[in-house]
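S.K.: sequence? don't have it. structure:
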């Protein structure tokens, strides 16, 4: 009798232990760190996409590290982030060559725009191309008519801005009117609005702040579809491993999937009258070629 009771108790303990193990396994949360450029996060796109992704994978917690593209890549290189989402091809290619990131996946694009006061003291709206637009800003600022706000944070937008200044053949660095804020896109736009100045912005962040009434004096003064295309790419960090790598890869696959692309194509449409980002469906090779050209600039 006593032996039977002992066997029963041992069996009960085993059942409880196994049940606890199964429960613990099923409730384990896998945290995936994603370093990302500010425009994807501040527009709300990433929170929206993450909510859809975690419906499919409820045991995953996507944690965003919101910085400029330069720092986002650095964090991936150090292993602080498993996934990085960036828009600076000329920076990205250096990390690809060093094999610190891999699995390049283009998942969205939109455009940079030049914004400034509605009065447009630099006559940017009359420029024939982007280089002329920047040269007009330089000349007007030298006459004391305006200022230019630079993010100065090694972000994709900042990298693009510096490339454009280089193409003009003039150097604004050190000028009193060249305001280096070392800030994100939203703060740069707000500063330009307050100082009656110009800045380079991604169109998505501009539309969000304009809609919210935060930048009432700024207008889009120059845009085109060739010189100012803005391509967003996802990568895996070479230092990521285990379950974080598994779900980091799945997150990137979700972004590029037909489901993820559909969410991207409609995000912002109802609120802003047009989507804030464009999907890459059907344009994969075209965008890859453009990215390649931009990576060499």
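M.R.: Everything's here; your move. Remember, predicted model here, so these are calculated numbers, not experimental data. Residues are numbered from 1 along each chain as shown.
S.K.: could you use CA atoms for every contact and neighbour count after this?
M.R.: Noted.
S.K.: would you map the strands across the stretch 151-297 of the chain?
M.R.: With strands called from DSSP state E, counting those that start in this stretch, the stretch 151-297 of the chain shows them at 178-180, 198-202, 218-222, 229-237.
S.K.: need the ones you listed in a markdown table with distance to residue 3 and mean neighbour count, can you?
M.R.: Listed next are the strands of the stretch 151-297 of the chain as a markdown table, based on distance: least, Cα to Cα, whole Å; neighbours: other Cα atoms under 10 Å:
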| stretch | distance to residue 3 | mean neighbour count |
| --- | --- | --- |
| strand 178-180 | 80 | 19 |
| strand 198-202 | 75 | 26 |
| strand 218-222 | 84 | 21 |
| strand 229-237 | 57 | 24 |
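S.K.: and here's the other structure:
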């Protein structure tokens, strides 16, 4: 048991290190190829932090555990909105200046609703998965186009986030090291959880929803708290919303394209509605004073705690 927990923690550390290394490599190579720092930063800010979840889900599929992968994908969204964001806002008020984040949040809500509709028959088929992937491509194009209209001060902040060395050999090395660390980390996390889940009374689905989703989010929580303390609210919310959109459209959509994906009844009745509710609560916060205060963060935390209680009750 202790060995399995040790393997789980080691896997989380490798995932955190690998994700950061790979993101730097991708950013450096993209800028070397002519992508502007702003565009590179915008895409990395929005989708780069999903790499650990992506590798974990790939490892879960290789182990024949699609339910664990599905649980991690949707559970990560709940953790992003209900834990990462409010903890960061508790550390320092999250002020948002990047205007494209509200439309991206609305995409997250619409995508979650669409996934619920697709899942009414209990399955996400290949066509539906393909539609989710196409939706992601449209979102990326839209994000890049909308980003061009952002204020100069906002663009400077994103440029600074993407700043990294653009030496080709160094970034290729970063890609290699990052991919290796992510691969081993994902393997360890999945292998450990398959050992731990039965003793914890968790199905593979619940293991993905709870310990794996929360565990893989811990580095993001720490990074979000640091960013909030530095007044980088756009980075905090960009990571939270962008990562959630990526998980929903690319991870779930990609799994369904590989093989039709069984969607448990609880996803339509509990997990997806909970994720939608958390996202909807966030809308007026961004439309009002464009900030997430400590009081609003407390509301999100309470909502997340309520979901946890319902989830644990569902286990009984």
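M.R.: Perfect, thanks for sending it. Nothing here was measured: the structure is a model prediction, and the numbers come from that model.
S.K.: what's the TM-score once they're superposed?
M.R.: Once superposed, the chains reach a TM-score of 0.27 (TM-score structural alignment, normalised by the length of structure 1), with 134 aligned residues with a Cα RMSD of 6.2 Å.
S.K.: could you point out which of the strands of the stretch 151-297 of structure 1 sits nearest residue 159 of structure 1?
M.R.: strand 198-202 (10.6 Å; Cα to Cα).
S.K.: what about residue 20 of structure 2, which SS state?
M.R.: Three-state call for residue 20 of structure 2 (DSSP: H, G, I helix; E, B strand; the rest coil): helix.
S.K.: thinking it is in contact with residue 178, fair?
M.R.: Yes. Using Cα atoms under 8 Å, residue 20 of structure 2 makes contact with residue 178 at a distance of 7.4 Å.
S.K.: before we move on, back to that, turn the strands of the stretch 151-297 of structure 1 into CSV, columns for distance to residue 191 of structure 1.
M.R.: Listed next are the strands of the stretch 151-297 of structure 1 as CSV, based on distance: least, Cα to Cα, whole Å:
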stretch, distance to residue 191 of structure 1
strand 178-180, 9
strand 198-202, 9
strand 218-222, 10
strand 229-237, 22
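S.K.: who wins for proximity to residue 20 of structure 1 among these?
M.R.: Here strand 229-237 is closest among the strands of the stretch 151-297 of structure 1 (Cα to Cα), at 33.6 Å.
S.K.: how much space between the residue nearest to residue 237 of structure 1 when sequence neighbours are not counted and residue 159 of structure 1?
M.R.: Excluding the flanking residues, the one nearest residue 237 of structure 1 by Cα to Cα, 6 or more residues apart in numbering is residue 101, at 4.6 Å. Using Cα to Cα, to the nearest Å, we find residue 101 of structure 1 at a distance of 19 Å from residue 159 of structure 1.
S.K.: which one's more surrounded, these two?
M.R.: Shown here are residue 101 of structure 1 and residue 159; by other Cα atoms under 10 Å, residue 101 has more neighbours (26 against 20).
S.K.: quick one: the more buried one from residue 195 of structure 1, how far?
M.R.: 39 Å.
S.K.: before we move on, what about residue 202 of structure 1?
M.R.: Taking Cα to Cα, one finds residue 202 of structure 1 at 19 Å from residue 195 of structure 1.
S.K.: I'd like the next helix or strand past the longest helix along structure 2.
M.R.: In structure 2, taking DSSP state H as the definition, the longest helix is helix 168-200. Later in the chain than helix 168-200 of structure 2, the nearest helix or strand by DSSP states H and E is helix 204-207.
S.K.: so which other helices or strands are in contact with that next one?
M.R.: Secondary structure elements in contact with helix 204-207 of structure 2, counted by 3 or more Cα pairs under 8 Å, 6 or more residues apart in numbering; DSSP states H and E, are helix 66-79, helix 168-200.
S.K.: let's go with 10 Å and repeat that
M.R.: The contact analysis (3 or more Cα pairs under 10 Å, 6 or more residues apart in numbering; DSSP states H and E) places helix 204-207 of structure 2 against helix 66-79, helix 168-200, helix 213-229, helix 294-315.
S.K.: buried stuff in whichever helix or strand comes after the third one?
M.R.: Think helix 213-229 of structure 2. Downstream of helix 213-229 of structure 2, the first helix or strand assigned by DSSP H and E is helix 233-246. Within helix 233-246 of structure 2, the residues that count as buried by 16 or more other Cα atoms under 10 Å are 233-246.
S.K.: and stretch 38-47 of structure 1, how far out from the chain middle?
M.R.: Distance, stretch centre to chain centre, for stretch 38-47 of structure 1: 7 Å (Cα atoms, centre = their mean, to the nearest Å).
S.K.: for residue 242 of structure 1, see how far away residue 231 of structure 1 is.
M.R.: Separation of residue 231 of structure 1 from residue 242 of structure 1 (Cα to Cα): 29 Å.
S.K.: could you give the angle of the host helix or strand of residue 72 of structure 1 to strand 229-237?
M.R.: Element membership of residue 72 of structure 1, judged by DSSP H and E, is helix 69-78. Relative orientation of helix 69-78 of structure 1 and strand 229-237, computed by axes from the mean of the first three to the mean of the last three Cα atoms, to 10 degrees: 20 degrees.
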